[in-house]
Each structure stands twice: as structure tokens, then as C-alpha cells.
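> Need coordinates for the below:
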Amino acid sequence: MKLPKSLLLAVGGMVWLTACKTEKDETARTVFFDKSGMDTTVVPGNDFFSYANGSWVKNTKIPEDQTGWGSFYELHEENQKKTKSILDEAAASGAANGSVEQKVGDFYASGMDTVAIEKRGYEPLKAELAKIAGLKDYKEALIYMASDEINRGGVLFGMGVGPDDRQSTINRLSFGQSGLSLPEKEYYFKTDDETKKIRAAFVAYVTKLFVLTGTDSTTARKKADGILAFETTLAKAHKAAADLRDPIKNYHKLSIDELNQRTPNIDWKSFLTAMTVKTDTVLVGQPEYYQALSAALPATPIDVIRDKAAFGYIDFNASLLSRPFVQAKFDFYSKTLYGQPVQSERWKRISQNVDAYLGELLGQLWVKKYFTPEAKERMLTLVTNLQKAYRNRIEKLDWMSPETKKIALVKLDGIMNKIGYPDKWKDYSDVSVKRDAYFENVQSARIHASKESFAKIDKTVDRTEWLMTPPEVNAYANPSFNEIVFPAGILQFPFFDKDADDAINYGAIGMVIGHELTHLFDDQGRQYDVQGNLRDWWQKSDADKFTAKANQVVDQYNNYTVLDNLKLNGRLTLGENLADLGGLAIAFDAFKLTDQSKSDEKIDGFTPQQRFFLGFAQVWRIKIRDETQRAYVQVDPHSPAKYRVNGPLSNFAPFYQAFNVKAGERMYKPEVDQTRVW
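Alright, predicted model coming up:
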């Protein structure tokens, strides 16, 4: 199953989150580029990110409840305030039972009722923990995990339901590598001090959760050590993050009989029956993991498997429980892994959960209040203009044959655009929400999501479905749907403002649109056809030329260094880097069609072309903590903000012309060395 490619990435409960006015600020914006954030002592051709944003970076202090600060973070914060306003109003409305307002309002109110939550402690977990303690062998443990309708597959099976990569009209049950608590496999094996500290903190966290649920500290530590050892065994069979990017090598359609033959210690027929799933065929992304799991299960003491299941259950629900559990989870996942000093206010966390569990109920209220039809129409116009610009670029490519171009243009013309919010909303009628039952409310929403997903197995794909909610500050491309999607939450300044000049809008939201369009033609997306099927539609010579150009991009980003000696992974970030390169070029071509681009009028002392590039750089005005950056380099397919600006611009002749970039400046590359793909 192909996952969507997003402009940004959510990691560790945090979103790559830009300044916008709050709902109380009715003053119309008149300035669309913040000159005060520039550092004009920097030569643009040496470091354009710092030229455009350097003073802001130097003077900005990251709030203690954040892993970073800047454009996306600020817009996310403003959107949370808007969400809070909606939820406060809904919670006080006394709306009819079962209505949208009642469900989101009572869900929020139940999460804010800390008195009731503290009083219950971990009582909501006791019955399930007793079931886990009674498991007699690994076979019973697997059936238990399959039967768990709140978290299907439990802690050992990574599952999802989505379009079959090679038959995109049909949804398949898909299995991927799983079983790890740390972000990726190298956290279990690297021997540097920072990684060893993280492993020690993980053991301490597991120990803490067992102690909080009644285990003595000595036994709890033994359980934690056993879990780490078991996960380390499983990690050996995991693919690295960069290796997960190859859609062909991660596609395996298997019958249940074939899967049983490959993994003889996992009874897949009984497993699927326990999940109440009837299917003869599944997708398995990484069979090596399940083969390793099959070998490990009978060789692992049942106590360790029970402990792994119990820890997974407590960890899965810790944020719903009393303060000691919430604090323990924050201390490890947010503070240790990502360097966030202080937990965010409770209202932010609960409003985020409303969005996570009742997203399209909240979304109905959100767009009614904060997203206008006019904004949607303006976005559709921008998207249309960007697609025209992309078509023109493809037609003029000097490295692609007419045969491949013809199919590429068919795919481009077939892209579906989704703006703001879905045309039809999801049905949450089976979700029970009570004002005094936060834990149960979340479980009801989880069961709903599981049933909704599993009902799609082997059924026709619904291409109207959205994979993000309206308030999100993000965007994505989905190759299996051949679509690009822009939630209402991102369609605000500095990405988009109806009163901004074209240079700013095309440099900002135009680049975002171009970025998502390019994802459908990046090293992964290009392998899917207009119907969203994984199919080789390229002439071999064209594919070879594309690969050669992509390898140049890999080499460029491999040479960028962050945090003194930490190198970027050009393979891991290739898709996003290609999307940034293409997005910038497409947006600039579209901007050249505007009247402003053809004028000489300066605004704030800058030409239209200069404002385009400044507007682009302003979007990436971001500063993040070292711990966060260190984690991102290992798991995030996006490059750091500085290189999302400087990387594409170093390959872009119009930038050289706009800012008179010369040989000898650090970003300068001779034209023959500039990487151009799309």
C-alpha cells in the first residue's frame, strides 16, 4: 500500500507546523514579507536562507512547549486557538445527543475533566492487563492481538487498508514491519553516547509504566530489559527508512497459503479469523520482518511476549490516564527523543485528540467558521495555473522522449485536486461520546476507525476520501489516487493571502502546489500511472536519464552537514528534494504569467522576482531544537528548512539572475552542474 507524500511530516506527536492573524485580530494585513527578519549582512548567493531569515533565527527563542518554532508552528498554534474556540462553544451549547456539536463538545469536555481522570488512575486498563497476564503461549498471544478491535494486530503486526499498488481500484489488507518502540532500527544498534542515552531512557520509561501499574521496581526493570532485547532481535530484520522508499521492492502480493509457508509459526488463517477478516490475498511490504517474527516467537519466553503486549497496551493508552502516566510518556517520547522541555497545555493536547479521533466532525464546524468559498475558488485557480506551467515544462524537456512525454501529460491532466475539505463527510454515528468518560470515548472512536478501515478490505476504493483533516497545516500527494490535497488549515498566510501580491502567493502556496504536483512524478510517484497503478510506463532510456539526474540530487544533499558532523541522507530525502526542486521551478513559471512578473515595480525595495524568492524563503522560516534535528535526520524524508531553501535555489538560474549570484559564492554552481529534473 502506497503512503501519501506530504509537504511536511508529523513526528513524535508534533507537526512541522506561519504567522497569521488570530480570529480576534480584524486588522487587514498590508505587509506580506517581514523585512525585519532578514540578515542583510549575509550575501544572498552564500546563504539565501540566512539572508532572508537570519535575524529572525538569531532573535527567536523556541517556546518551551515546542520542539521548534517558526512558520508552520505558528500557524498550527493559531489553528489550535481557532479549534479551541469551536470546542469551547460546542461544549457549552447543550446540543442534542448525537449531533456534531454534542460529540465534539463532550469529547473535549471529557478530556478536560482532569478531576475524574485523576480519580480513575489506571483503573480503565486493569481488565485488559488481566487478559494479557493470562496468555499461555505465543499462539494465544497472537490471537489476542488479532482480536483487539481497538488496536488490531497489537504491538507486533503493522496493518493498514488501502489501494493495491498494482490494482488501485481495490482496497487490500496490508502488513508492514512493526514491533519496535524506538523510531527506527539504528536506535537499537548505534553505539554513540546520544543513542545509548536514548536506549537507557527507554528502559527507564518501560520500567516506570510497569511500576505505575503495580509491579515492583526490580521485576519491572527485568521486564524492560527483556522487551528491549526482544525488540532488538526484531530490529535486525527491519529495513532502514531509506530502503522503504522503493515501491517495487516493498510490494509483495501473497495468498494466505503462501504467507503460511513463509512464516510457519504464524497461523494466518486463525489470525485473520480472529480479526473477523475474510480474504484470500494480502499485501506484505517487508516479508523479512514477518519471517524473523515467525522464527523469534517460539524462541522467546512467553513472559517476554506477555510483557511486550502489556507494555504496548499501557503505552498506547498512557496519555489518556492520570498525570503520572501522561508525564512518563511525555518525558520519553517528547523530552528525550525530541528535546521538548515542557509539555504543552492540556487544552492543546485534547483539542488535537478531537481532531485525531473525530476529525471530520470537527472539520465541518471548522470550515463553516474559518474557510470561505472564495478562498477555495482562488486556490483552484492557482492549482490550474500551476498544472498549465508543469505541462509546458514537460513539453519542453530535452531529456524525455515523445513517447514518455505523451503518457506523462495524460497523467498530469488526470490529477484530481482536493481543496479545503471533503465534498462528503464521514459518518461517526457509531461513536458513543459521553461527557464523563474520556477513556471510553477514545476507545469508541478507535473501534469506529478500525471498523471503517476493515470494511474496505477487497472492496472498491472510494477516491473521494481524505487522509488529512481540514484544520491540518499540511498538504499531500497520493500516487494511488493520482491526487493532490490541500486542507483548509494551510491556506493562510504566509502560504496564502487573498490580498498578497502574486510574487508572495506564487512563491509560497504556489511552491506548495508545485511541490505536491512534482511528488506524483518524483522517484516514487513517477512509477504510478494515471489510474494510480504501479506500472512501468517509461521508455527505458528516459528512466535511465531520470535516475542519473536523481542521483545528482542524492549526491548534492549527501554533502550537507547539520549539527557539526551529522550528514543528511540524500536517499532518504530524495523524493522531498525532487518535489522542492520541481515545485520551485513550476511556481516560478506560473508566476511569470502574471502581470506583476512583467512589471518593474518594486515593493519594500525588491523587484517582483526577488519578492517571489523571499516569499518562498519566508515559508521555511523555522528553527528547531538540536535533539529534534538529530532525530529527523534519521527518520524524516524532508531536509532541514535551510536546505529546503538553499538546495533548490542553487540549481535555479532565475534566482542567480534576481540576486546577481556570482562564481565564488557558496551557493553558486556552473550551469552545467546545476541539477534540473522537471
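> C-alpha only now, for contacts and for neighbours.
OK.
> Mind jotting down where the helices sit in the stretch 551-678 of the chain?
574-591, 608-619, 626-635, 641-649, 653-658 (DSSP state H, counting those that start in this stretch).
> and the angle for the fourth one with helix 608-619?
Counting by axes from the mean of the first three to the mean of the last three Cα atoms, to 10 degrees, helix 641-649 lies at 150 degrees to helix 608-619.
> Now tell me what touches helix 641-649 from outside.
Applying Cα atoms under 8 Å, 6 or more residues apart in numbering, the contact partners of helix 641-649 are 47-50, 557, 560, 577, 580-581, 584, 616-617, 620-622, 655, 667.
> this one as well, want them side by side:
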Amino acid sequence: MPQLRAIVVKPAALAFALVIALGASTDAQAAKKKKSKAPAVPAVCSDFYSSANADWLKANPLGADVASISAMGMLRERTQQQQRDLLDAAMNAPQGKVQKLLGDFWASGLDEAAVEADGSQPIAPLLDRVNAIRKAKEIPAAIAALHQVGIPVVFNFSPDVDLRALDRHIGYFTQGGMGLRDPAFYTRTDAPTRELMGRYLAYVKQILALTGTPQDKLDADAQAVIDLETRFAQVSKPLDQLNDPFANYTVVGVKELGKQYRNLQLPEFLEVQGVSDNEVSMADPQLFQQIDALVKSLKPEQWKAYLRWRIGDSMAPYLAKSFRDAEFNFRGQTLRGQTTPPPRWQQVLDAINQAAGPMLGKEYAARYLPDSNDQRAEQIAGQIRDAMGRGIERNSWMSAEARTEAKAKLDKLKIEVGTPRRDIDYSVQPMGRGSFGGNMLIASTWRHREEMKRIGKGNADRRWDVLPQQPALAYDLAQNRLIVTAAVLQPPVFDTAQPSAALYGAYGALVGHELSRGFDNKGRMVDAQGKLREWWTPADLAAWNALGARVSSQYGSYPYPGLTGIKLNGPLTQDQNLADLSGVELAWDAYLNAEPNADKAGKEAFYKAWAGMWAQQLSESQAAQMANSDVRAPGQWRANGPLVNQPAFGETFACKASQPMQVKEGEDIRIWR
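Next up is the predicted model:
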């Protein structure tokens, strides 16, 4: 859960070619004239992406100091500006209580002079609580109190889906409590790691000094912090072992926790968080046994140094400049490679989204999502769902048994557009404009309380895991629901100024992309009843893998834009490419069913809208980074890849099978058509 920090010919070559031509003999020219010339391939049939996006690509050149530009990136930037405009209005002329709270929150963050004058005062009560610890038995209560305000120390505790019953959440106790996320940093001995740990130690000392540690104790306290975090790291799992949900799910009764971890007082911890469920997941007992032992065996002074450090580190981005500079110098420059911090407004906006994002989301949707767009978006999503039903009926690879289950699952699909259907509690205490750090703690405490309410029966669909003000379409596998945020319903995804065909080609195809995830090799793990059960037959899986291999081979033959001699990684991008192909298929089917008399102009608009979403410019370094790690294809191939398999695309633009934008007849890849 989000807490306070614990998608040509070069001119020279052309000139040279002209010189050679002008110097050719008359006989040679005559001989050439006798030869029949191959007809030129129309631009749309050679590289539809470049043809459809020619104006955009010309209007958006890549600057020397810019890594990438994309149509989708511009959408994200627009939504941030919209949020900024909303908060400015709420600050100057709020409409209602929620806007008053948000406007005051925004104003308190933008007032840098006030933030500077506030210093470390917002965290003074937390530090006083820690400094008052005298005995080991007082440590667990301090740990619980910090979790309650959204500062996770020692370990992490958060709600997530109960793998035995996907309609509910339980609380998960998991590893955490380290200032560095990867436990390997604490145990490796290579030179780069030692250098990093040296910088980390210096950062710990800076924060401890800022939180009141006397100069003569800084070295000892900083080493005490590193020692305690190293003890956590030594019994923590490597990061690659945290990705398997089943390996990190072990249900334990709360009463048993009290018996097994007496020093940590975990039942009391849960009570403070407002959790009354009688079960939790505790998948790493070795780690918590170590922590339980350390509570008793280590001196309180070491624990106090560690807790002061975690408070200061977590709250540093929201306090005076000395805190912010220390945090950015290590986490921004050293860890993330940033050269300069983001502008102040961006920092404050990120903070508000982190601590009070749902509040802002409700106001964002009310301001920027017209009812007509909301209704049209839900209508088209429903039509894509119907197309999915037809695809399930007619596809040639799915068994009768799987087809029956898929139809039952589709019948239970929920579609939520704009904001979550189940609203959350907005009864946040007034924050005022006096203290940005204080406001962060108030909002974070509220957010943590709301997260804890997700634990228990019937609460699994409480809120989304994305915010309405973030442009996103997502399929929630556990809840079998399609999520469409308010922010995504604007160009280039949802452009009401364009023909309706464009809505299907862009937004509809993205809906199809996401819906297909409920019925692919991941969706096969959750059945129509919302239970974890593989409902495909072995033959279904083999057929899907065969489709995937063909898609992987197709995309693996494409050159990576901006790189020489590098091909697209077909296996890495396979799942997303399958979903893109599915999305275009389903959206086209929905469009023709909605508009059976669609003309040529409408059909062209459909495909141009699809390609328009993926307009993109990449620097060579950015392309190299993405080629090795991005599970999505670059824009050119997200646009072109699915279309070469669509006979309807070839018919619309009169592309022949011998041309790049059309595969030979019978070789096209079909998933749901």
C-alpha cells in the first residue's frame, strides 16, 4: 500500500545517389528504362505507424536533454497539470469541505518559507515518543504507533487478497524495515556495494543529526542502525523470491502469533491498527522470530536510534530543506540517478497523491469527467465485453470445457468507470495551512486507517489500486473487474472530437487488451466463482503457448527503433503483444457490430486512432534501456504488430500480402476471431 517512504534516406546518401545517376551513360539509362519497375509500396502499407503519426513525429522532435517523448506521456503530463489547476482553485476558492481540505494541504506544501520555519516540528511528538523508551517491553508499542501513522518500521503490514477466498483481504506480515529495499546490499562485499553502503552510512548520520542526535553519538548511533538493519537483512528473502504470492502466503491465527512472538506483541499491534480479523498471513516465521528475539536482546538505545532514523528518513521529503536535500542526495542522486530534484509543485502533488490520493481523485473526476464521457465509456466497454463473448464462442483453440467456464466468468465481469463504485470514508480531520509535515502525518494516518478497513470479509473490492487521477485501464484479476480511471478518458485514448470509430480504435482496443487478461494464461488461474483454480485443460495451455510462440517470433524479427543491430525481445514482450492483438481484434468486432454500415473513412479512423496512442520518440540510451527490460514493445511495433495480422486492415488501406503491413493469407495470427 502507498505509505510515507520507509505503457529513410539520409540527405547525404540522397545527394550521392543523385550524383551517380547524373553521371551514368546514356546507354545505361536506356537499359534501365527497358526494365519494368516494381510498384512503390504505399506508406500506409510499408510502415503504418510512421504514416499515421507523421504530423506528431514532426511536431515533437526529441530534445538533446530529453530521454523520451510519447503521446501517452503527454497524457500523463496533462493529468498532472489538471490536478495542479484543481488544487490551485481549491486553494483560492474552494467549493465544499473536501476542496477546502485539499486546498489547505496544497497551500501548506507550496509555502516553502513556512515549511522551512516548521523545521522538524511535525515529527517532534514521534521523536519524543521514541526518546521516552526505557525498557524493551515499550518498543513494540512504539512500533505499532509508527505503523498507525503510515511509517512502517521493522516490518511491513498491509492488506492483500486472501488466496483462499478472493472476495476478501487479510493482513500480510512481510519483510521490511530496512532503509535499502534489497537485503543483498547489507551482505555483499564487492567494492561497488561497499561504496554504496558508505554513502548510506553518511546519509543515516545526516538524518540522525537532524533528528537531534548529539554530535558525539552520531557515529555510534549510525553504526547501530546499520547493524540492526543488517540483522534484518540476514534473515530476509532475496527480492526474486518475493514475486510468488503462494510462497508468501501462510495463514496463522492471531492467538498463535501472541504465543510465538511474545516480545513483539503482535495481537496488540493489530488492535492498534484497527484490525479485528482473527487470521493473518505470516509466511516468513524465521524473520519474525529473529525480530522477536532482538526486541529483548538488544539494548533499548539501539532500537531508539533505529526508530529515530526511520522517522526522519520517512518524513524527510516533507520537512525543511536540510532534510529534503539529504534525502535527495542519497535516494535521488545515488539510488535513482537524478541530477536535480523535481520542482516544488511536483513534490507536493506527489505527496498529496501518496497520502490523500482518493480525496483528490473524487474531486478530479467531478471536475474533468463529463457524465456523457462516463456513460459512453461504459457503453463501449460493455460492447467490448460482448465482443469477448463472441470471441470465446468462435475461437478455434479453446476447448469446450474451458469455453463454458470462460463464458460464466465473463457473465460475472464488473465494469467500473471514473471512480470506484464503493466510496471510501472522507472524514479526515481539518488540516489547515500551518504545517505541511503535520498535514502529511494527518493524511497518512487517515490513509492507513482506510487501508486497514480493507481487511475482513466483503471488503476486497473496497477502493482501487490505481487512483482516478492516474490515466489507467486495468483488469483486476482477483475481483474480475475492469477499472477505467477518470484520467484516461481524454485524448489520445478517448477523443470525443474524433469520429466514434476512433473511440473504438483507441479506448476500445485498450479495454479489449485488459479484458483479455481475464481469459489468458494468467486469467486461467481464477475461475468464474472467484477461486484460484486452473480451468484450462492441458490442450488449452498448449494451444495458447503455440500462439505465444508465433507472436514472439513475429515481434522478435522487428528491429528495435533507434538501435543498430538490435531486435525486439519477443519472449520478454510476448504477453503484452498477445493482449494488444486481442484488444484490436475485440475492438474491431465491437465497432462493426455497433456500426455495421461503417464506411471507409470510419474504418481508417479506427486504425489511425490505435496507432496514434503509441506515437513515441526515444533517445538511443533510453531505447537501449527499454530493449533490455521493458515488457511492452516500443511504439512503432505496438502500433504495427497487431495490424499486420488483420485482413480487415489490409482491405481498408488496400495493402497486399507481399507488403510489410500484411502477412500472407493463412499466416495471420488469430486469437479471438
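> What does the TM-score come to for these two?
Superposed pair, TM-score by TM-score structural alignment, normalised by the length of the second structure: 0.77. Supporting alignment: 635 aligned residues with a Cα RMSD of 4.9 Å.
> Serialize the helices of the stretch 551-678 of the first structure to JSON lines and add fields for distance to G54 of the first structure and mean neighbour count.
As requested, the helices of the stretch 551-678 of the first structure are exported to JSON lines (distance: least, Cα to Cα, whole Å; neighbours: other Cα atoms under 10 Å):
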{"stretch": "helix 574-591", "distance to G54 of the first structure": "21", "mean neighbour count": "27"}
{"stretch": "helix 608-619", "distance to G54 of the first structure": "11", "mean neighbour count": "26"}
{"stretch": "helix 626-635", "distance to G54 of the first structure": "17", "mean neighbour count": "19"}
{"stretch": "helix 641-649", "distance to G54 of the first structure": "10", "mean neighbour count": "22"}
{"stretch": "helix 653-658", "distance to G54 of the first structure": "18", "mean neighbour count": "16"}
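> Can you tell me which of these is nearest to F439 of the first structure?
Set against F439 of the first structure and scored by Cα to Cα, the helices of the stretch 551-678 of the first structure come closest in helix 626-635, at 29.8 Å.
> before we move on, the earlier item: select, out of the helices of the stretch 551-678 of the first structure, the one closest to A240 of the first structure.
When the helices of the stretch 551-678 of the first structure are compared by Cα to Cα, helix 626-635 sits nearest A240 of the first structure, at 9.0 Å.
> elements contacting that closest one?
helix 337-338 (3 or more Cα pairs under 8 Å, 6 or more residues apart in numbering; DSSP states H and E).
> next one: the next helix or strand after the helix it packs on to chain centre, how far?
Following helix 337-338 of the first structure in sequence order, the next helix or strand is helix 346-357 (DSSP states H and E). Offset of helix 346-357 of the first structure from its chain centre (Cα atoms, centre = their mean, to the nearest Å): 17 Å.
> The helix or strand following helix 346-357 of the first structure vs the second structure - mean distance after superposition?
Downstream of helix 346-357 of the first structure, the next assigned helix or strand under DSSP H and E is helix 359-370. Mean deviation of helix 359-370 of the first structure relative to the second structure after superposition (mean Cα distance after the TM-score superposition for the first structure): 3.2 Å.
> which residues sit in contact with the residue nearest to G635 of the second structure when sequence neighbours are not counted?
Leaving aside its chain neighbours, G635 of the second structure sits nearest to W614 (4.5 Å; criterion: Cα to Cα, 6 or more residues apart in numbering). By Cα under 8 Å, 6+ apart, the residues touching W614 of the second structure are S70, A71, M72, G635, Q636, R638, A639.
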